[in-house]
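Trainee: Here is my input; please provide its structure:
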Amino acid sequence: MSFDRTPEELAASIGAWATAAEAYELITVDVPAEHWIEALTAARDTLGLSYFDWLSAVDELAEGFSVAAHLAAPDATGVRHLLVRTRVPRERAALPTAVGVYAGAGWHERETHEMFGIDFPGHPHLVTLLLPDGFEGHPLRKEFVLAARVAKAWPGAKEPGESEGDGPARRKMQPAGVPDPNEWGPLKGTLPPVAERPARGARAAGAAGRT
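Mentor: Modelled structure (predicted):
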C-alpha cells in the first residue's frame, strides 16, 4: 500500500534536502549522507514508519556505494512502504549507525560492513557476522575476485555439445567476478590464450556470405 501523499510531499516531510521518486509502486527518498540519521528519525516520528525491514548497499563503482533502508508502517488497512537511500564515497566509506533510531539496523549494518566494507561509526558491536575469521576482502564489492571459481568450474549445465561429445561447443563465457584462470590462480600462465570472439558485425557478415 502506498502513501496518500505525493513523492514530493513525502520528501518535504523528511527534510528540505530530500528528494523522492516513485517506481514499481515504491517511493524512494534520497538524502545526503550527512542527514542520514535525521532522515531516518523523521521517517519514524513524522511518517510513522516504525518497522525497520532491512538495510543493505549497492556497489556503484566510481560513484561510491548506495546505502538503502526499507521501512514500513503496518496498520489495520495494510502496510505502507518507503525506501530511504543515500550515497557514500568509495574511499573511506562510512555512514553513522542507525541503531539509535532503529535497533533492528544493528544486524544489517554488520552484514553490510563485512560484505561491502562500509563503516558504521557508533555501532555498538560491529564485528563479523557471516564470514569466517581471517577472511580477506568484501565479497559484494564488484572488484572482488571469486577465487574459488579458478580452481573449480562454474556449476550448472554444460555447453551444447559438451555433454554428448559429438557436437560443436560454444565459447565459454566467464560469469561476473570470475577471473581468467590463465591470468589468476594456480594455473596462471600455463593455459593457451582464448581466441578472441569476432565482432558482431563480422559474424553477421559471415552469415550473410554463407547464405
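Trainee: Please make it C-alpha for all contacts and neighbour counts, starting now.
Mentor: Noted.
Trainee: count of residues packed around Ala11?
Mentor: Applying the criterion other Cα atoms under 10 Å, we find 24 residues in the vicinity of Ala11.
Trainee: what sits against the spatially most central residue of the chain?
Mentor: Compute the mean C-alpha point of the chain, and by Cα atoms, centre = their mean the closest residue is Val58, 3.1 Å away. The contact partners of Val58, by Cα atoms under 8 Å, 6 or more residues apart in numbering, come to 65-67.
Trainee: repeat that with 6 Å
Mentor: The neighbourhood of Val58, defined by Cα atoms under 6 Å, 6 or more residues apart in numbering, consists of 65-66.
Trainee: Please name the nearest non-neighbouring residue to His113.
Mentor: Once flanking residues are discounted, His113 sits nearest to Asp119: 5.8 Å by Cα to Cα, 6 or more residues apart in numbering.
Trainee: pretty sure that neighbour is touching Ala94, no?
Mentor: Yes: taking contacts as Cα atoms under 6 Å, Asp119 lies within contact range of Ala94: 4.4 Å.
Trainee: hmm, who's touching stretch 3-13?
Mentor: Outside stretch 3-13, the residues within contact range by Cα under 6 Å, 6+ apart are 18-21.
Trainee: Now flag whichever of the residues you listed is closest to Gly209.
Mentor: Within the set of the contacts of stretch 3-13, Ala21 lies nearest Gly209; the separation is 50.0 Å, counting by Cα to Cα.
Trainee: any idea how far Val101 is from that closest one?
Mentor: For Ala21, the distance to Val101 under the criterion Cα to Cα, to the nearest Å works out to 24 Å.
Trainee: higher neighbour count, these two?
Mentor: Val101 (18 against 14).
Trainee: Next, count neighbours for the closest residue to the more buried one other than its chain neighbours.
Mentor: If the residues on either side of it in the chain are set aside, Val101 comes closest to Thr41, at 6.1 Å by Cα to Cα, 6+ apart. Residues within reach of Thr41, counting by other Cα under 10 Å, total 20.
Trainee: one more to line up against the first:
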Amino acid sequence: MTPEEVGRRVAALLAPAEATPSVSGGQRHARATVDVPAASWREALLSARDDAELACDYFDWLSAVDELADGFDVVAHLWSTRHRHGVLLRTRVRREAPAVASVVDVYPGAAWHERETHEMFGIDFAGHHELRPLLLPPEFEGHPLRKEFILASRVAKPWPGAKEPGESEAGGGRRPIRPPGVPAPGEWGTTPTPAGAGGVGEGPRGGTPARPARERPARPASAARPTRTPRSAPGTDGPAGSGGPSSRGAAERPDAAEETD
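Mentor: Below you'll find the model as predicted:
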C-alpha cells in the first residue's frame, strides 16, 4: 500500500471519529500520518495492528512534541513486517491537564516509551500503572523536554558551540545572546554568570564567578630609574662619539714628523 492508501485506510477504520490523513516528507521514505482525536488514540493503534490490510504488528516508538499554547502532540510510529509499510499516528492533548489512554495492552513495547514521555513532558497515560522515573533521579523536579523548562546546564557553563545561538556568519561586533533555556538576568541563581554563557556582567544568575583580573606591580618613577652609561665603541678609549684614533691629530703621534720626511 502507498502512504496515501495507508492513511485513508486508518481514517476509514476510525469512522465516524474525525481522523485527518496526510503524508510526511522524505520522498521514498515518506510515511502516512493520521491525526486522530485523543479519545480514539487507543482504538487507532488497535485498528492499525488488527486490520489485515494494515497489519502493523511492530511498535517502533512513541514520544511527544511541545506545541506551547496548543498543547502536546503524542506521536507513535508503527510498522508492518508483512506489508513493509508504516504509519505515524498523532493526537493532541491539552496543556493544562495532558492525558491520553495507555496502549501498553495493545503494544507491550510501549511501556518504556510511555514512561519516558511521562517523565520528560509530564503527560499522563491512563491505564499505565508503572509511570515511575526512568531516566532522571527520583528527586528531580520538572519535565526537561518542555519548552519552558530552564536548562540549568546552559547557565552553569558557556555555550559549547563555535558561535552563540543567533549569531550570523557575517563578521563584526555583536551583542552576546543568551543560549536557549537560559533565563533573563537576575531571574535564576545567585552567583554571577561565567564569561560566554550569556555575556559578562549580566547580573546574578547561575554559574561560577569569573576569575579576578591579576594585578600588575606599579612601574617605578622615571627619577628613580638608574642612568645608563653609553657603551664605548670598539677600539676607542671612551664613549662612542668622543673620538677615536682616526680623529686624533698627527701631532699627538711621536713618529708623525719622521714619517713625513
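Trainee: rewinding a little: what secondary structure does the residue nearest to Val101 of the first structure sit in?
Mentor: helix (DSSP: H, G, I helix; E, B strand; the rest coil).
Trainee: Trace it over to the second structure, please.
Mentor: Under the alignment by TM-score structural alignment, Thr41 of the first structure pairs with Leu46 in the second structure.
Trainee: which ones among the contacts of stretch 3-13 of the first structure are found in strands?
Mentor: 19-21 (DSSP state E).
Trainee: What lies in contact with stretch 181-200 of the first structure?
Mentor: With contacts defined as Cα under 6 Å, 6+ apart, stretch 181-200 of the first structure is touched by Val150.
Trainee: end-to-end on it?
Mentor: Across its full length, stretch 181-200 of the first structure reaches 25 Å between end residues, using Cα to Cα.
Trainee: what do you get for stretch 15-26 of the first structure?
Mentor: 19 Å.
Trainee: Return the set of buried residues in that stretch.
Mentor: Neighbour-count burial for stretch 15-26 of the first structure flags 18-20, 26 (criterion: 16 or more other Cα atoms under 10 Å).
Trainee: And stretch 103-116 of the first structure, by the same measure?
Mentor: Of the residues in stretch 103-116 of the first structure, those buried under the neighbour-count criterion (16+ other Cα under 10 Å) are 104-116.
Trainee: residues in the second structure aligned with it?
Mentor: On the basis of TM-score structural alignment, stretch 103-116 of the first structure is assigned to residues 108-121 in the second structure.
Trainee: From the chain's centroid, how far away is the matching stretch?
Mentor: Here stretch 108-121 of the second structure shows a centroid-to-chain-centroid distance of 23 Å under the convention Cα atoms, centre = their mean, to the nearest Å.
Trainee: So what touches it?
Mentor: Residues external to stretch 108-121 of the second structure that are found in contact with it (Cα under 6 Å, 6+ apart): 62-63, 104, 124, 131, 143-146.
Trainee: measure the residue nearest to Val101 of the first structure to Phe52 of the first structure for me?
Mentor: Counting by Cα to Cα, the gap between Thr41 of the first structure and Phe52 of the first structure amounts to 12 Å.
Trainee: What of Ala98 of the first structure?
Mentor: Ala98 of the first structure is 10 Å from Phe52 of the first structure, where distance means Cα to Cα.
Trainee: Which one's more surrounded, those two?
Mentor: Between Ala98 of the first structure and Phe52, counted using other Cα under 10 Å, the more crowded position is Ala98 (23 against 18).
Trainee: The more buried one and Gly15 of the first structure: what is the separation?
Mentor: For Ala98 of the first structure, the distance to Gly15 of the first structure equals 17 Å [Cα to Cα].
Trainee: Equivalent analysis for Val67 of the first structure, please.
Mentor: With distances taken as Cα to Cα, Val67 of the first structure is found 18 Å from Gly15 of the first structure.
Trainee: What's the match for Pro160 of the second structure in the first structure?
Mentor: With the correspondence set by TM-score structural alignment, Pro160 of the second structure lines up against Pro155 in the first structure.
Trainee: quick one: its match is in a helix?
Mentor: No: under three-state DSSP, Pro155 of the first structure sits outside any helix and is assigned coil.
Trainee: What is the burial count for it?
Mentor: For Pro155 of the first structure, the neighbour count with other Cα under 10 Å is 7.
Trainee: ok, it - contacts?
Mentor: By Cα under 6 Å, 6+ apart, no residues touch Pro155 of the first structure.
Trainee: Over to Ala44 of the second structure?
Mentor: Going by Cα under 6 Å, 6+ apart, the list of residues near Ala44 of the second structure is empty.
Trainee: how much space between it and Arg90 of the second structure?
Mentor: Separation of Ala44 of the second structure from Arg90 of the second structure (Cα to Cα): 10 Å.
Trainee: And Ala12 of the second structure, by the same measure?
Mentor: Taking Cα to Cα as the criterion, Ala12 of the second structure is separated from Arg90 of the second structure by 16 Å.
Trainee: where along the second structure do the helices fall?
Mentor: Taking DSSP state H, the helices of the second structure run over residues 3-14, 41-50, 110-121, 152-156, 256-260.
Trainee: The fourth one vs the first structure, average distance?
Mentor: If I follow you right, that is helix 152-156 of the second structure. Overlaying the first structure shows helix 152-156 of the second structure at a mean distance of 1.9 Å from the equivalent residues (mean Cα distance after the TM-score superposition for the first structure).
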